[in-house]
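Visitor: Provided below are the primary sequence and the corresponding predicted coordinates.
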Amino acid sequence: MSLKHVSVLLLLLQLSACFTSGSCGKVLVWPMEYSHWMNLNVILEELVRRGHEVIVLNHNASIFVDSGKTTAIKFETFPIDITKNDLDMFFIQLVDMWTNALQDSYWEYLLALQKIFSEYSNTCKDLCKAAVLNKKLMTKLQESKFDILLSDPISPCGRPVTLYELVAKADMWLIRSYWDLEFPRPTLPNVHFVGGLHCKPAKPLPKDMEDFVQSSGEEGVVVFSLGSMVSKMTEERANVIASALAQLPQKVLWRFDGKKPETLGPNTQMYNWIPQNDLLGHPKTRAFVTHGGANGVYEAIHHGIPMVGLPLFGDQPDNIAYMTAKGAAVRLNWKTMSSADLLNALKTVIHDPSYKENVMMLSRIHHDQPMKPLDTAVFWIEHVMRHKGAKHLRVAAHDLTWYQYHSLDVIGFLLACVTIPTYLVIKICLFVYQKLVKTEKKKKRD
């Protein structure tokens, strides 16, 4: 399973909900950081708008989950030993190691990845321990009397649980993807696709940004962003990119807060932050250079913008591979691409009409759904709440032992059914043969 699915499918695994005697329920949320929180927050705001009570379990070092923000969402904040700056630096170092470390061999790369995931796993475990061992917090949550627990970090009998056991408890899976991005494959009844739930119609740009976009004339603009987790890069990579962008006839809006590259052209403006969805929905946008994060890819599909993909880590190579296979993107290697490679890739997706046609086809598929992705997500959350679970949709395979799941008990029984009769037949044949041989020998002696 890709990281995209591990992180995205946990939308409902992160939720604990109950349905009260009225028409509204109470939802307890264990959030994740960065783009995962962005998507989850969209769902939570819609639940609040529909009258549900939403409580987010948050620690005091959270990077993206802002409990001080004015919102109808309630927060239960618990203390942890590390600071927000410590956690932020950890993620920066994690991404930097993943994207910029040059391994000499495949095995060294695997060892580096193992180290990354080990450190991340330890951090997650520490966060969970801080919440679970907080007696005051646990007592308060228990007194809330949740009727349906869709996320159970502590097993009923008090023993440690494996990731598989924890995941198997989920009543419903909401996947941050859809068939415009994915290839067809079988899914279970409690799996539903809600990719692009955060996408919205484009809003007007800030005046200075709109003036810059309009100054592009008929050539239009290119939007460049590597997401919220990658805002800086080495000077060498920055100059490679800036040199390519400077040779474009289009104007470029580049989200980048590092040192200004020496090769930066007058056609390129750098921003610490850009309204990405609004820019991709602007009629003058011609192409999108992206790291391949699910949110950015879906905004590009939503608005029908061809892409140049520079995948860095996680689910990003997977997303760009899908878009490349469907003729909506050109993929480049972040570490080895030259200025000429980036320039040619941008010229290709801008001037080859097939890329625009293909991404528009995907956009039509994305928009042609019986319900909007956000409405689909909320419907299935409320479905679980109304029925106090979704056991009627949960596959029985989760209740099987490992040997039952792989049919080893059935295989063993069938082998026994074949082996035992075969053994008996052979023994009988040998016994008869031995008797006949002894009889023949006796006759010869007589």
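Guide: The structure has been received and is ready for your questions.
Visitor: from here on, just use CA atoms for contacts and neighbour counts.
Guide: Will do.
Visitor: what's in contact with stretch 69-86?
Guide: For stretch 69-86, the surrounding residues in contact (Cα atoms under 8 Å, 6 or more residues apart in numbering) are 44-45, 48, 53-63, 67, 127, 130-131, 134, 137.
Visitor: if we use 6 Å, what do you get?
Guide: Residues from elsewhere that reach stretch 69-86 (Cα atoms under 6 Å, 6 or more residues apart in numbering): Val54, Ile55, Val56, Leu57, Asn58, His59, Asn60, Ala61, Ser67.
Visitor: one more structure, for comparison:
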Amino acid sequence: MKNHFSWKPLVVVEVAVILLIALPSCNSGNILVVPVDGSHWVNMKVLMEELHLKGHIMTVIRGSNTMYIAEKSPLYTSITIPIRTHLTEDFFPKFLKNVFEVQRGDKYLIKFLKFQKELLFMMSEIHCYSCQMVSDILENTELVKKLKEAQYDLVLTDPALAGGVVLAHYLKLPLVLNVRWIPSGEGHSALAPTPLSYIPSPGSGFSDRMSFTERVINILYCGITVFQQRFMIGPHYQALCDRYFESSCDIETLIQSADIWLMRADFVFEFPRPTMPNVVYMGGFQCKPPKALPEDLEEFVQSSGEHGVILMSLGTFVDSLPSDICDEIAFVFATLPQKVIWRHLGNRPSMLGNNTLLVNWMPQSDLLGHSKVKAFVAHGGTNGVQEAIYHGVPVLGIPLLFDQYDNLLRLKEKGAAKILDIATLERGIFSSAILEILHNPSYRLNMQRLSRLHHDQPNKPLDSAIFWIEYVMRHKGAAHLRSESYKLPWYAYHSVDVIATLLAVPLLLLLTIIGVIRYFCHRVCKIKSE
């Protein structure tokens, strides 16, 4: 009898099973994302793109007035919160105009005080808006029910505006921070010991090698940060905590309780300092090998010949500098043999040369990776600085506000950048600085050294970031990596109670001995007198 049984289907099934076993397992996670707009969204979106490729589901909470966070996206679904605020699209341009006027004033002390006042009130207003948005969410009982029923695995947020931190704590979800800044300053300051003897305060403009005078000034800058947190920013968040949490807490404690800190820095760039085991350094995670440029842009770059190209961009919030400064910069660019690509959205500078191309947007990272790019004129934002390090392009910095001067200072200290002051910027100074960057090979060599150090690591920063996000989802948090020191009162953290006890014991013993001696002396004197 002929056997009609065929072995082929079995082989196909076996091969399919083997292939399924060989494929890496991917358990889809459910992530609630609370981002910050502007350049912060640019790098949050990089994380989200990679998480999307891994099959994770994401929901983004956004305000109705966001400029960059789209309501509809293939990466995520969104929950849009109506914003009841008087902040408008021209808020930052008006603020920057005031900053320019302050920085270009005559008297340094008055200029400094005016700048700090402008900055403090602006920061207070932005954090007030963040808190109002969270309050609107928590007052919406249907939305809160929806968020709880969604069974999110974790909250991913940028604590520069800490509304997402409050929301994560309210929903009792594990918390991962995409972080460099928190309301009280640089992220490390809330996480690990921060000796002011060698760790510069934000805004001080100092390196980790300070003279006595600089250490005094450094402490004063730290005082400004403490004042900002205690009286200008902290009260907004404290009102939220008092209203929505039964147990007493504050925003710094909530931030310190985060499971993982994805830190947008690395020690190729950052000054060495104490850190903690739940900090994952992912500086440059948004950087990728350059892609081909658009045809018209590539043609312009190639037309530069052996002289190469200079890039200039001042970030997402700065469309242009004051017109007189733009004219000075344009005049200098026109005298150079290099071609220039300048992101500029303001009025066309009157002294613009034929070698300068004005653009509304540029593929910045792809251009920095082009072999013909010789220098990068930048404001010093974290993203641009990290991209310059990744591609090994020296920087001429024009810092305007926030952390920009501090970022550029770290490059300057490593011999890879030069910094100009917007208050004194004119054609002679700008010309001298750009020529030094172009013709002094030490700047490029030092930046290329930083680039080699950055690339020489066992894992790509983005891969490390994704691993630790998934790690938190797999283990429902990472409490074993988190120090419990944030639960200690300040006197216990600094061992004031222990020191007081250790001092009190010998003091008490000494007083007892003195008391006994006085008692016997008194008795002896009394006996003699009798």
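Guide: Good, I have the coordinates. Please read all numbers here as calculations on a predicted model, not as lab measurements.
Visitor: still on that earlier bit, may I ask which of the contacts of stretch 69-86 of structure 1 has the most neighbours?
Guide: Taking other Cα atoms under 10 Å as the neighbour criterion, His59 ranks highest of the contacts of stretch 69-86 of structure 1 with 25 neighbours.
Visitor: can you tell me which residue in structure 2 aligns to that one?
Guide: Matched by TM-score structural alignment, His59 of structure 1 corresponds to Gly63 in structure 2.
Visitor: Glu328 of structure 2 and Arg427 touch, don't they?
Guide: Yes - with contact defined as Cα atoms under 6 Å, Glu328 of structure 2 counts as touching Arg427 (5.0 Å).
Visitor: now the contacts of stretch 69-86 of structure 1 as TSV including distance to Gln404 of structure 1 and secondary structure?
Guide: Output for these, formatted as TSV (distance: Cα to Cα, whole Å; DSSP: H, G, I helix; E, B strand; the rest coil):
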residue	distance to Gln404 of structure 1	secondary structure
Val54	39	strand
Ile55	39	strand
Val56	38	strand
Leu57	37	strand
Asn58	39	strand
His59	40	strand
Asn60	44	coil
Ala61	44	coil
Ser67	46	coil
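Visitor: biggest separation within those residues, which pair?
Guide: Farthest-apart pair in the contacts of stretch 69-86 of structure 1 is Val54 and Ala61; separation 20.4 Å (Cα to Cα).
Visitor: so what's the match of His59 of structure 1 up against?
Guide: So Gly63 of structure 2 contacts Thr80, Ile81, Ile83 (Cα under 6 Å, 6+ apart).
Visitor: dump those residues into CSV; add distance to Pro363 of structure 2 as well.
Guide: Shown next, in CSV, are the contacts of Gly63 of structure 2 (distance: Cα to Cα, whole Å):
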residue, distance to Pro363 of structure 2
Thr80, 29
Ile81, 31
Ile83, 32
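Visitor: in structure 1, which of the residues you listed remain in contact?
Guide: With both residues aligned by TM-score structural alignment, their matches' Cα atoms under 6 Å, the contacts of those that structure 1 also has are Thr80, Ile81.
Visitor: so who does Ile61 of structure 2 touch?
Guide: Taking Cα under 6 Å, 6+ apart as the test, what Ile61 of structure 2 contacts is Val34, Ser78, Ile79.
Visitor: kindly reformat the residues you listed as JSON lines containing neighbour count, secondary structure and distance to Leu311 of structure 2.
Guide: Putting those into JSON lines (neighbours: other Cα atoms under 10 Å; DSSP: H, G, I helix; E, B strand; the rest coil; distance: Cα to Cα, whole Å) gives the following:
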{"residue": "Val34", "neighbour count": "25", "secondary structure": "strand", "distance to Leu311 of structure 2": "32"}
{"residue": "Ser78", "neighbour count": "19", "secondary structure": "strand", "distance to Leu311 of structure 2": "35"}
{"residue": "Ile79", "neighbour count": "15", "secondary structure": "strand", "distance to Leu311 of structure 2": "37"}
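Visitor: from those residues, which is closest to Gly353 of structure 2?
Guide: Val34 (43.8 Å).
Visitor: quick one: which of the contacts of Gly63 of structure 2 sit in strands?
Guide: Thr80, Ile81 (DSSP state E).
Visitor: most neighbours, which of the contacts of Gly63 of structure 2?
Guide: Ile83 (17 neighbours).
Visitor: alignment lookup: that one to structure 1.
Guide: Ile83 of structure 2 maps onto Ile80 in structure 1, by TM-score structural alignment.
Visitor: any figure for the gap between the counterpart of Val309 of structure 2 in structure 1 and Leu245 of structure 1?
Guide: Alignment note: Val309 of structure 2 maps to Val221 in structure 1; criterion TM-score structural alignment. Distance, Val221 of structure 1 to Leu245 of structure 1, by Cα to Cα, to the nearest Å: 11 Å.
Visitor: how much space separates the match of His59 of structure 1 from Leu401 of structure 2?
Guide: Applying Cα to Cα to Gly63 of structure 2 and Leu401 of structure 2 gives a distance of 24 Å.
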